[in-house]
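**Student:** Sequence first, predicted model second:
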Amino acid sequence: MLKYQYHSPLGTMTMLASDKALHGLWFNGQKYFGAGFALDEIVTAQNSITKHTAAWLDQYFAKQAPDPREIPLVLETTPYRQRILNTLLTIPIGSTITYQELAQQAAPHQKIAPGAARAVGGAVAHNPILILIPCHRVIGSDGQLTGYAGGTARKLALLRLEGIVFAQKH
């Protein structure tokens, strides 16, 4: 495993990658940064995965809509959270989804229990691969902007980059 720093227009990000896949992508200083990995003990270097991810991010921030499935990902989390995060990969650029809709799409043949949106919120908040797994596209059931581990200002900036306009709350 190695880590690499990417300098995005919204702040420095840390990637965590093996030779085969991306394991993490976080804004430095965000909530849940590092997802429990001992990043201080991991060497800083580049490999084909970090180079490909950096090129993907360059395209994304240039509004070129790259496909996140181009980057091999490893999700080291619970099966439930993996299902939620994999469902997020199906939400196209320029679209949003509510927590309740995400719960329904992740388990289409199950009755959605009361409080499912809260469990989905926990999975979304702990997303270890920001932007590629677009948790910033999840909004509240009232259509309003909700929290984001990278900060709501970044979430708003990412949505605007994708052409989604939100009215500011007063």
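**Tutor:** Everything's here; your move. Residues are numbered from 1 along each chain as shown.

**Student:** hey, let's count contacts and neighbours off CA atoms from now on
**Tutor:** OK.

**Student:** Longest helix of this structure, counting residues only.
**Tutor:** helix 48-61 (DSSP state H).

**Student:** Can you mark which positions in it are buried?
**Tutor:** I49, T50, H52, T53, A54, W56, L57, D58, Y60, F61 (16 or more other CA atoms under 10 Å).

**Student:** Okay, one more to line up with it:
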Amino acid sequence: MQYTKHYSSPLGNLLLAADEQGLTGLWFEGAKYFAATLADDHEEKDTPILEAASRWLDAYFAGKRPEPFQPLHILGTDFQKTVWEILRQIPYGQTTTYQAIARQIAAQRGLDHMPSQAIGSAVGRNPISIIIPCHRVIGTNGSLTGYAGGVKKKAALLKLEQAYTDEMFIPEKEELAA
């Protein structure tokens, strides 16, 4: 059984989800893939895991560097989980690129190449936003692209972590569609 809780953040409302094993979801309301891993049979109820996630978010939005959140119960394909585990390794206040993650996975699998688009697809479907820091992945050219919650929220999260630089930019609408 999954349980949900609403959380009001400085960047908008969030929906948190958890089961008995751990946190299963954290989405900005209205985001792409919103509640994609949420079971149809769920109940709004405050649980110890959801309370812990709320405290983690309180600390995060206060500008503190909370410890990695546990427990997580990540729902996705093996490939997605591999990508999301790499995301969890990106330090607070730092960024990486889709291409760097693609190279890392290609090396792990003994491949010559891994398409960055495959990485982008997995990053975009991250069901536990912020805690699994998909906002720390940027384009090779420094663009803030590919965030399911919207690039303005991505920029705000990076600014909070002091990882946003003047060289980063939000692509024009036409570039986002490409």
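**Tutor:** That came through, no problem. Quick caveat, the model's predicted, so the values are computed rather than measured.

**Student:** hmm, back to that, could you dump the buried residues of helix 48-61 of the first structure into TSV and include distance to L158 of the first structure?
**Tutor:** Converted to TSV, the buried residues of helix 48-61 of the first structure look like this (distance: CA to CA, whole Å):
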residue	distance to L158 of the first structure
I49	23
T50	21
H52	20
T53	17
A54	16
W56	15
L57	12
D58	13
Y60	10
F61	9
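
**Student:** Tell me the one of those residues nearest Q30 of the first structure?
**Tutor:** When these are compared for distance to Q30 of the first structure (CA to CA), L57 comes out closest, at 17.9 Å.

**Student:** How many residues are close by the closest residue in space to that closest one that isn't next to it in sequence?
**Tutor:** Distance criterion CA to CA, 6 or more residues apart in numbering; nearest residue to L57 of the first structure, sequence neighbours excluded, is S8 at 7.8 Å. Counted with other CA atoms under 10 Å, the burial measure for S8 of the first structure works out to 13 neighbours.

**Student:** Q105 of the first structure reaches L88, doesn't it?
**Tutor:** No. Checked against CA atoms under 8 Å, the pair Q105 of the first structure and L88 is beyond contact range at 9.3 Å.

**Student:** contacting residues around the residue nearest the centre of the first structure?
**Tutor:** Here the mean C-alpha position of the first structure is nearest to the C-alpha of L130 (CA atoms, centre = their mean), at a distance of 2.7 Å. With contacts taken as CA atoms under 8 Å, 6 or more residues apart in numbering, L130 of the first structure has the following neighbours: G24, L25, W26, F27.

**Student:** Quick check: most distant residue from the centroid of the second structure.
**Tutor:** Most distant from the centre of the second structure: D112, at 26.9 Å, with distances by CA atoms, centre = their mean.

**Student:** neighbours of the nearest residue to that residue once chain neighbours are set aside, just the number please.
**Tutor:** Take D112 of the second structure and drop its neighbours on the chain: the residue closest to it by CA to CA, 6+ apart is A106, 6.3 Å away. A total of 15 residues lie near A106 of the second structure under the criterion other CA under 10 Å.

**Student:** Wait, a helix at A106 of the second structure?
**Tutor:** Yes. Residue assignment for A106 of the second structure, taken from DSSP: H, G, I helix; E, B strand; the rest coil, places it within a helix.

**Student:** and it, what is it in contact with?
**Tutor:** If you count contacts by CA under 8 Å, 6+ apart, A106 of the second structure has them with D112, H113, M114.

**Student:** Show me those that map onto helices.
**Tutor:** Assignment to helices by DSSP H places none of the contacts of A106 of the second structure there.

**Student:** which one among the residues you listed gets closest to L75 of the second structure?
**Tutor:** When those are compared for distance to L75 of the second structure (CA to CA), M114 comes out closest, at 22.4 Å.

**Student:** Would you map the strands across the second structure?
**Tutor:** Counting by DSSP state E, residue ranges of the strands within the second structure are 2-9, 12-18, 23-28, 42-44, 96-97, 137-138.

**Student:** No more questions from me, cheers.
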